Every structure is written in C-alpha cells, then in structure tokens.
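**Student:** Predicted structure and sequence below. I'll ask about it afterward.
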Amino acid sequence: MLNTDVPTTFENLELPTNLLSTLTALGYQHPTPVQAASIPHLLTGKDLLGHAPTGTGKTAAFSLPLLARIDVTKNTTQVLVLAPTRELAIQVTAAMKQYGADLKGLKTLSIYGGQDYGPQLQQLRAGQHVVVGTPGRVMDHIRRGTLKLDTLEALVLDEADEMLKMGFLEDVEWILEQTPDTRQMALFSATMPREIKRIATRFMKTPETVSIKALIGAKAMINQRYSIMAAKEKPEALQKLLNFEAFDAVLIFVRTKVQTESLAELVSKNGHRVAAIHGDLAQSQREQIIKRLSKGQLDIVVATDVAARGLDVERISHVINFDAPHDAETYVHRIGRTGRAGRSGEAIIFLNKREERLIRGLERETQNKLTQYHLPTASMIREKQLNDFAATLKTAVEAGPREELIEVIDRIANELETDHLTIAAVLASQLLPERSPGSRKTPATESTRPQAKERSRTQSTAADQPPPPPKSQPGFSPSKGKAIFRIEVGHDQSVEPGEIVGAIANEGGLNGKEIGQIQIFADHTLLELPNALPRT
C-alpha cells in the first residue's frame, strides 16, 4: 500500500507528458490518496479493487492511467466504463474528455437510457475509444451488435454498490461475460457487500486492493453542524440559514418528491435561484438543472437521494440535510458532495428531538465531531444584510458612477432643496428591503389596517372573519378512512399548504397522497389524515 502521508506529485506517478500538461492547466498539483494508490497499478495493466467512496477523486484515479494506455490510431472501443446512473455517466465522460484534451483524436461517448438511439448509433459506427454507459443501454447496444467489445482493453465498474442497490447486478454480470478474458478490470465501490466481492472473485485476476476512507471532517475540510427543531420549524429555519450563511451553491436533501417542489417554491419566494430535482423530471430537464448549477445560473437545488445521484458540481459549498437520512452511509454520500478535493465545505443537518440520538452514529461514521448550529436571529440577519449591501456599494463606488446619473442627482437635490446624503439614503432604501428576507410577514387582516386600529380585537374578529371552529367541530367532513387533525399554526405564521404537506410527510412518514383536504385559519390548520394515525 502506498504511503499517502508522503507528498506525491503526478510526475512521480509516471503519467505521460500530454496528460501532465492538461493536469497542470486544470490546476491539479497533488493526487488524492486514491489516485496516488491506484494510478501506478492501472498504468501497468493490473486489475484493481478500489474501496473508495464518492468525493475521493476516484474518477481521475481510473481515467488518467487508462487514457494513458489508449492507442488513438486504432478506431476501436478500448475502454468501457459502467456507471449506475445517467448523471454519473455524463459526469465521467466529461471528466475523461477534460483529462484527455491533449490526446489528439481521442473519441469519448456516453450512452444511457432516455436518449434517442439515432445519435448513439451514428457515433458508435464512427468508432469510439472510450464508451461510458449505464448497464441497460450498454446491454442493448451489445445485443444489437452496435457496441463491439472484442478489442476491449479495460473495463471499469464505477460505484458498483449503487448498481447493486438499483438491481443492475445481473445486467453487469452479463456484460462482463461478453468481454475478452484478456481485458484489464477496475472495480470501485464505497462499500463491499458480499455480492460485489463475488463479482470481483469471479471476473478479476489477482486484483490489487486499494482502500481509502472517505475524506470527511478535517481532511476534507467539511464543517459538520446540527440543529434540533420540530418539523414545523424547519421551513423557517432553512430560510434563516440561507439568509445568513455565505454560500456559493447549496444542495438540500429531502425525503419525498412532494417536498422537493414545495420547498423549492418556498425558497424561491425568498429571492433565491432554486430548482427541484426528482424522479418525475425528464432526463433533459435534469441535465439542464445540473448544467445551470455548474454555470452559476442556479444557486440552490432541492433533491431526494435517488434523484441526486451523479450530481457532482464543484461549486457546492453547502449540503443541508433538511430531512435526516435513513442511515449514516447515506449521510456520508450526501455531505461528500461538498468539501471535495481539498476544498472547504459546510454540512448542516436538521434533526427533531427523537433524531438527536443519530448524532453519535454520524460522528462515528465520519470520524469527526458535529457541533450544534444556533440559528441566526432577525437582528443578526439584518446586520449581515446591511454589511453585504455596504460591501456591494463600496465596490460600485470604486468603479465610479455614470456622469449622467450625477447630473440627475444634482438636479433632484436642487429641486427638492435637499442634500445628496438624503437622496443616497432614499435610493438605498429602494434597493434594500426594510425587513430581512424570510422573516414572517404580518398577514393583511383587518386588524393590521389603519382603520381597524380603533376597533377592539373582538369586534375586528367578529366583523371580518368567522371564529375558528372548535376541535370537536371541524370545518369539513372527513373522507372515508380519514379523520380531521388540527395543528397550531395558520395564516398568522404565514404558513403555506406545501409547507404543511412537507412537515406532515416528514414527521409522520406519510406519502403526500395520504394527506387530504387542508383548511388554514388564522391561528391553526385543519387537515385530513389517515384515521389510523395516532392523535399525539
């Protein structure tokens, strides 16, 4: 095993100069532990069993040595990479194209379900040195005879455990059976269940083993924090967090498809550029969202664990576990999307009282401490808002104002007989809202209007709206198999139906379809839920 504590450069790994020049241009200086341990073995043609999770740099670990061995003068498929998801296939293809930028004539193609066959067939007929694909589509092309593996030099199984979880194991074994016995093989997996070990034993030839722990905590510079709250408090807590934390891009994890949409809608109302990713999106929509996030056209993505597979964007600075994951391994996968390759990152998890016991398990899994996160107050958010505005204004002043605007300001000052400072303050107030974004808005009920101030609260309530029905007399009749439940939040707390659905689904483990009618009153909400649900 390579001693990863000793500083290593890519030059020490004996990569060819055309790859080294590309790595230098990309700003790569030192290989990660998995790269330093894997590249020498793969360069010499050995099989490799890599026990390495997401975020350790494994894509470059297998891409660089296999690219180094490709003969671009031969118009045949020499490397095949199998990936569990379309997103990961696209990501690996993009990485290999980037690393092979100086390999003149290199042809790389990704093939996956959801794409038209036409363009894939055309490019396969033209010959591709590297093919990256999902098991199902790769099988289709092998059976059609459009993907020929008789000249294959190397095969990679990337995220093998994910392929196992998604039910691709039989497909993978069938594909492996179609490859030449002489081909080299690399298998990378975050975990090593029995089925993955069986594949390694059956299809690999005395593989070298590389085992790298997840780069969590101090090594990956991920600052892990937790905050304890009730489910109904999470939407407002999220808005406070987003208004206070200095972030580049944020990935928010929730449990259900319904929550991705409702939470994205809530966050967008706060002025953030946000999108939801879930299983119902077309592949083209998913790709567009990831592309926009990468280019800085989006700042926040709300996703489920399955939908977020393959979402690997370098600018993600924060991962927020709005809902706790089902296990510690999922937590590691989630937060591994930030703090990558030596970058710093922030991971924050929202937990209710019952989930507080999970903290010790997460600390054991990540080998690092989770510190408590105290939500910022309204005054803290406002102070940050003013400081950010001042910094932006200073930058603009240093850049210099436009002459015609100076003339306009002078004219207004003369006409109104006021000073320039007053005009500047008025302009600033137009740009900066009076209250910090995300703070609760006072509902526009009669009691807040000027003419209502002279009336008593009792008169206002009686005149303007009916009193909320008592708990024993709901505002609507329940459907068959359902009962009326009451929660103590309503219009006064600016609650939205989507927030209620998200909170109930999270707290009760319900599907959104199990939640029936919802009626929101001033200080409470009535909703239909399954009759079997405990009334606690």
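**Tutor:** Good, I have the coordinates.
**Student:** hey, let's count contacts and neighbours off CA atoms from now on
**Tutor:** Noted.
**Student:** count of neighbours near residue 105?
**Tutor:** Here the number of neighbours of residue 105 (other C-alpha atoms under 10 Å) works out to 14.
**Student:** would you say it is within a helix?
**Tutor:** No - counting by DSSP: H, G, I helix; E, B strand; the rest coil, residue 105 is not part of a helix but coil.
**Student:** which residue packs closest to it, ignoring adjacent ones?
**Tutor:** Leaving aside its sequence neighbours, residue 105 sits nearest to residue 72 (C-alpha to C-alpha, 6 or more residues apart in numbering; 6.0 Å).
**Student:** What of residue 97?
**Tutor:** residue 108 (6.7 Å).
**Student:** check contacts around the one you found.
**Tutor:** Applying C-alpha atoms under 8 Å, 6 or more residues apart in numbering to residue 108 gives the contacts 93, 96, 97, 128, 129, 130, 131, 132.
**Student:** buried stuff in the longest helix anywhere in the chain?
**Tutor:** Counting by DSSP state H, the longest helix found in the chain is helix 378-399. Across helix 378-399, burial judged by 16 or more other C-alpha atoms under 10 Å covers 378, 381, 382, 384, 385.
**Student:** So which of the contacts of residue 108 belong to helices?
**Tutor:** Secondary structure from DSSP H places 93, 96, 97 of those in helices.
**Student:** The second one: how many residues sit nearby?
**Tutor:** Counted with other C-alpha under 10 Å, residues neighbouring residue 96 total 23.
**Student:** So residue 6: helix, strand or coil?
**Tutor:** Following three-state DSSP, residue 6 is assigned to coil.
**Student:** and residue 173, that one's in a strand?
**Tutor:** No - according to three-state DSSP, residue 173 belongs to no strand; its state is helix.
**Student:** here's the one I want to compare it with:
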Amino acid sequence: MSTARTENPTSIMGLNKPNGQFRGPLKPVGLTSGSLATAPQPDTHQKGGNIPQSSGGIRFGDDWKKCLQLPQKDCRFRTSDVTSTKGNEFEDYCLKRELLMGIFEMGWEKPSPVQEESIPIALSGRDILARAKNGTGKSGAYLIPLLERIDLKKDHIQAMVMVPTRELALQVSQISIQVSKHMGGVKVMATTGGTNLRDDIMRLDETVHVVIATPGRILDLIKKGVAKVDKVQMMVMDEADKLLSQDFVVLIEDIISFLAKGRQILLYSATFPISVQKFMAKHLSKPYEINLMDELTLKGITQYYAYVTERQKVHCLNTLFSRLQINQSIIFCNSTQRVELLAKKITQLGYSCFYIHAKMMQEYRNRVFHDFRNGLCRNLVCTDLFTRGIDIQAVNVVINFDFPKNAETYLHRIGRSGRFGHLGLAINLITSEDRFNLKSIEDQLVTDIKPIPGSIDKGLYVAEFHSADPDAEDEIRGKDGELSAA
C-alpha cells in the first residue's frame, strides 16, 4: 500500500492540532465505567496458529473448522435487515475451503440477505445492480465471489473495486486481506489520491491480483501504462450512486474503456440516481437486479431531533454526552472549519475527541481513521467525508450537529450507526432554518424523526448482550438518564 506524503502540515484557524487528534481526558460518556466498551470485533492481528497459510497444508478428512481462530461471538440483538434470510450457509456456494476459513474468522457466521442474493449470481459471471441498505453486508456480497474467482497462477490484475473515498478504499482492502489470508498469496493493493505515486508504480511492478482504488488515481496509473487492466475479469463499483455522480462518472467511463469487452460489472449502493439507467444500458449486459429496499432507513436506528438555537448547540451536545450511554459517536458538521472548532470545544469540555476532513493530509486522515476504528477515542467530528461505507461496529450514536441539506446525505450519515442489524441512535440538532429540510427529508425517506424525549430508553440503542452474569449485563447497560435537550 502506498505511503502518504510527509510535507509539513499547516494548521487551520490557528489550531495547533492539524493531525485530527485532540486528546482531552477520556471522560466517561454516560458509562458506569471509564473503559471504552467497544463491540466485539475480529482480531486483525491474530497469527495463523495451526492453520496452514496455503491450500497445501490441509489434508482430506481434516476437521478444519476446529483449527479456526474465531472472534468473540457477537450475541447482540440484530434486526430483520440482516436476519431475514432464506437460511443459506456460506458452505452452500462451493467456495474454496481457504476462503471459507477467512470468512468464518471474520466473524461472518451466515450470509445476510444481500449476500444470499448476490454471491451465486456474481460467481456465475453475470452483471449485477444491487440496491441494499447501508450496513447490511454489501462488502462481503462482492468480495467473497471476487476472491473466489482469483486464479493465483496468473500474475496480472484480475479484479478492481472502485470506491469514492480514500478511507473506504483502505477499509475494503483491509477486509480483502483478512478474508483471503489463508488463500495462499492473493495480492491486494489499495491506491488512492494523496499518496506517493512512485510507491504505487513500484508496487505494480510486482504481482497484484486485486486493486482497490479511487477513480482518479487508478486512471492515472492506467494511462501511464503501469496498471494493466485489459485482463480484468470483474469490476465492482461500491457506493455506485456517488461514482455515477458528476464528480466521477467521466472518470469511470474512461476506466471502463480500458477493460476487456467480456468483463463483469457489479454495482452496489443504497440509492441510485436516474443516470444509472443510461450507464446500465451502455455498459451492463442483462444485469441481475437486486432490490432489498422495502424502506430506506435501517430498522435498528431510532431518530430524534432537538430544537435549538445556534448558540445552544454546544450546551445541548454536552448534555447528550453526559446523559447518553455512548459507546462511540460520530458527529457531523457541514464545513471543515466547523469540524475543527467543534473538536476543540469538545476537548475543552473534557471529552476525548478526534476530527477528520478532506483538507487534512492523507497521512493524518489514515491515522485518525485507524485509531478511531480501533477504539482509541470515543468521539469523532467529521464532514461528509465519513458518510460513505465506513463500517465501525462500535458506533452506536450519530449526531448531526449541523443538519444536512438533502435526504441522501442524511441517509448515509445516520447509517454509520446500527451497522449489520444492530441498534443505533441518530440525534439531529435543528435550528429554525433547518425545520423545512427536516420535514422534506422525513417525507422523502418516508421515515419518522421524533422530538427528543426527556429520557431515552437505552434499549433503543445499547447492545442487548445475552450473558449468564446479570451483574455484567447491568454494568454494560447502565441506567436511563434524563435529557434536557436545550
């Protein structure tokens, strides 16, 4: 993976922490203990143990499942967004045993609805247009068939995944590496803007099977003759609605012109613009259409608004921090300047806080993303950079400090909580200027954003763990707290 540039950073608005990491005391946020209680996550640093790293180490008849190093079982309640399946198992798809090992070690026990619909069709080589909610397993829906079809005997690029943001590229590449770790040498490369082009050129001089990329950087490498994509058999567009927007669609069309005619194209998104019809007619061949959007918002997310003035917002946020049982939270602002100012305010209130936005150096963006994902900080303030596909299971509260202008942005923002069928809370700070947007977004998404109550039932957003120890459950869940919204 390429390294970030290291020129000296410049501080914005006179703040002395341009790296996005304000570190105040880690003040407990509505928790009974001071520790950061993150959701169960796969250990990405496990060694292989007794599990062979290539297919040659497993003998016929071995009970290979006993050798797996499985993550802690996630016993939290999950909604029908991910549990309403046909009952299929990953083993039903005739996948390589080594791929199955990686799948199970990720903690993926059974296919979600979008994975059930997508995996067998993608394995058949057919084009796909899939519409499913944020946080329901779309990454696994395309990565599993993509990795299954990689031929390690061939040393050229065989698959590409296009994503709109650098953070999403890093996340997808990490998942790819983890899932394929037992497959005997699948080479995955992430390439994005804002990193050293020379490093990417050197990396492509070696064997690369899968490229995860943002459109501008991979097109640059293709035109330089460094990334040879004429033998690519599968191209995936994740967050396809964004990739087909005016910001990217010309680049995407250019990239496709370099691919072989027989390539397979898979589109995945929660929403699709009208322009997708024109794109489908031009580039997809009789695509299999998947639509699991009986409603737009995730079933596990409860949405509230607090009616405040601009001057009351910080006070209201402080009240929320003190009363809610926050595991991790993402707080959205509408500008980079407000992100940094709010992060400083939160730190002054005594809470640990990171921030991230598109104007930061890539090196710092990578570090903030990595550290927040690993639970080193409870609160992250950001712009809409973080609304696309970012999957951090521990996030149970999203706060719109600044209310978004359109329904699509709102949908992607609140989808950062309640991931993979779990529970989450979305709280919107609404000024008099926002009230018309609030009504419009409710109507467009056919959803209900309620006034914030005096107390919020923790059962709406705190994980329901099934434990044999009732005292442990009480410590996890805490007690209801009173909220004074204004």
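**Tutor:** Cool, the structure landed. Since the model is a prediction, treat every value here as computed from it, not as a measurement.
**Student:** ok so, going back, which residues touch the residue nearest to residue 105 of the first structure?
**Tutor:** Residue 72 of the first structure neighbours (C-alpha under 8 Å, 6+ apart): 103, 104, 105, 106, 129.
**Student:** Who wins on neighbours among those residues?
**Tutor:** For the contacts of residue 72 of the first structure, the largest neighbour count, defined by other C-alpha under 10 Å, is 23 neighbours, found at residue 129.
**Student:** Map that residue onto the second structure.
**Tutor:** Following TM-score structural alignment, the counterpart assigned to residue 129 of the first structure within the second structure is residue 209.
**Student:** Hmm, that match is touching residue 157, no?
**Tutor:** Yes - assessed by C-alpha atoms under 8 Å, residue 209 of the second structure is found in contact with residue 157 at 4.4 Å.
**Student:** returning to what we had before: now do the longest helix of the first structure: which elements does it pack against?
**Tutor:** Contact here means 3 or more C-alpha pairs under 8 Å, 6 or more residues apart in numbering; DSSP states H and E; on that basis helix 378-399 of the first structure packs against helix 234-244.
**Student:** The helix it packs on maps to which residues in the second structure?
**Tutor:** Mapping helix 234-244 of the first structure onto the second structure (TM-score structural alignment) gives residues 313-323.
**Student:** average distance between the matching stretch and the first structure?
**Tutor:** Following the fit onto the first structure, the mean deviation recorded for stretch 313-323 of the second structure is 0.7 Å by mean C-alpha distance after the TM-score superposition for the first structure.
**Student:** Just the buried residues of that stretch, please?
**Tutor:** 313, 314, 316, 317, 318, 319, 320, 321, 322, 323.
**Student:** Redo those as CSV? Include distance to residue 347 of the second structure.
**Tutor:** Formatted as CSV, these follow (distance: C-alpha to C-alpha, whole Å):
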residue, distance to residue 347 of the second structure
313, 15
314, 12
316, 15
317, 12
318, 11
319, 15
320, 15
321, 12
322, 14
323, 17
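**Student:** Identify, from the residues you listed, the entry nearest to residue 148 of the second structure.
**Tutor:** Nearest to residue 148 of the second structure among these, counting by C-alpha to C-alpha, is residue 321 at 44.6 Å.
**Student:** Next, work out how far apart that closest one and residue 391 of the second structure are.
**Tutor:** Residue 321 of the second structure is 22 Å from residue 391 of the second structure, where distance means C-alpha to C-alpha, to the nearest Å.
**Student:** Could I get the full set of strands for the stretch 201-350 of the second structure?
**Tutor:** Taking DSSP state E, counting those that start in this stretch as the test, the strands found in the stretch 201-350 of the second structure are 210-213, 234-238, 264-269, 288-291, 301-307, 328-332.
**Student:** Show me how far the fifth one is from its chain's centre.
**Tutor:** Put plainly, it is strand 301-307 of the second structure. 22 Å (C-alpha atoms, centre = their mean, to the nearest Å).
**Student:** elements contacting it?
**Tutor:** strand 424-430, strand 450-451.
**Student:** quick one, which of those strands is packed in tightest?
**Tutor:** Among those, ranked by average contacts under mean count of other C-alpha atoms under 10 Å, first place goes to strand 424-430 (a mean of 25).
**Student:** Please identify the buried residues of whatever helix or strand comes next after that strand?
**Tutor:** Downstream of strand 424-430 of the second structure, the next assigned helix or strand under DSSP states H and E is helix 435-445. Under the neighbour-count criterion of 16+ other C-alpha under 10 Å, helix 435-445 of the second structure has 437, 438, 441 buried.
**Student:** will you turn those into JSON lines that also has distance to residue 87 of the second structure?
**Tutor:** Below are the buried residues of helix 435-445 of the second structure laid out as JSON lines (distance: C-alpha to C-alpha, whole Å):
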{"residue": "437", "distance to residue 87 of the second structure": "41"}
{"residue": "438", "distance to residue 87 of the second structure": "39"}
{"residue": "441", "distance to residue 87 of the second structure": "35"}
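**Student:** Sweet, I'm off.
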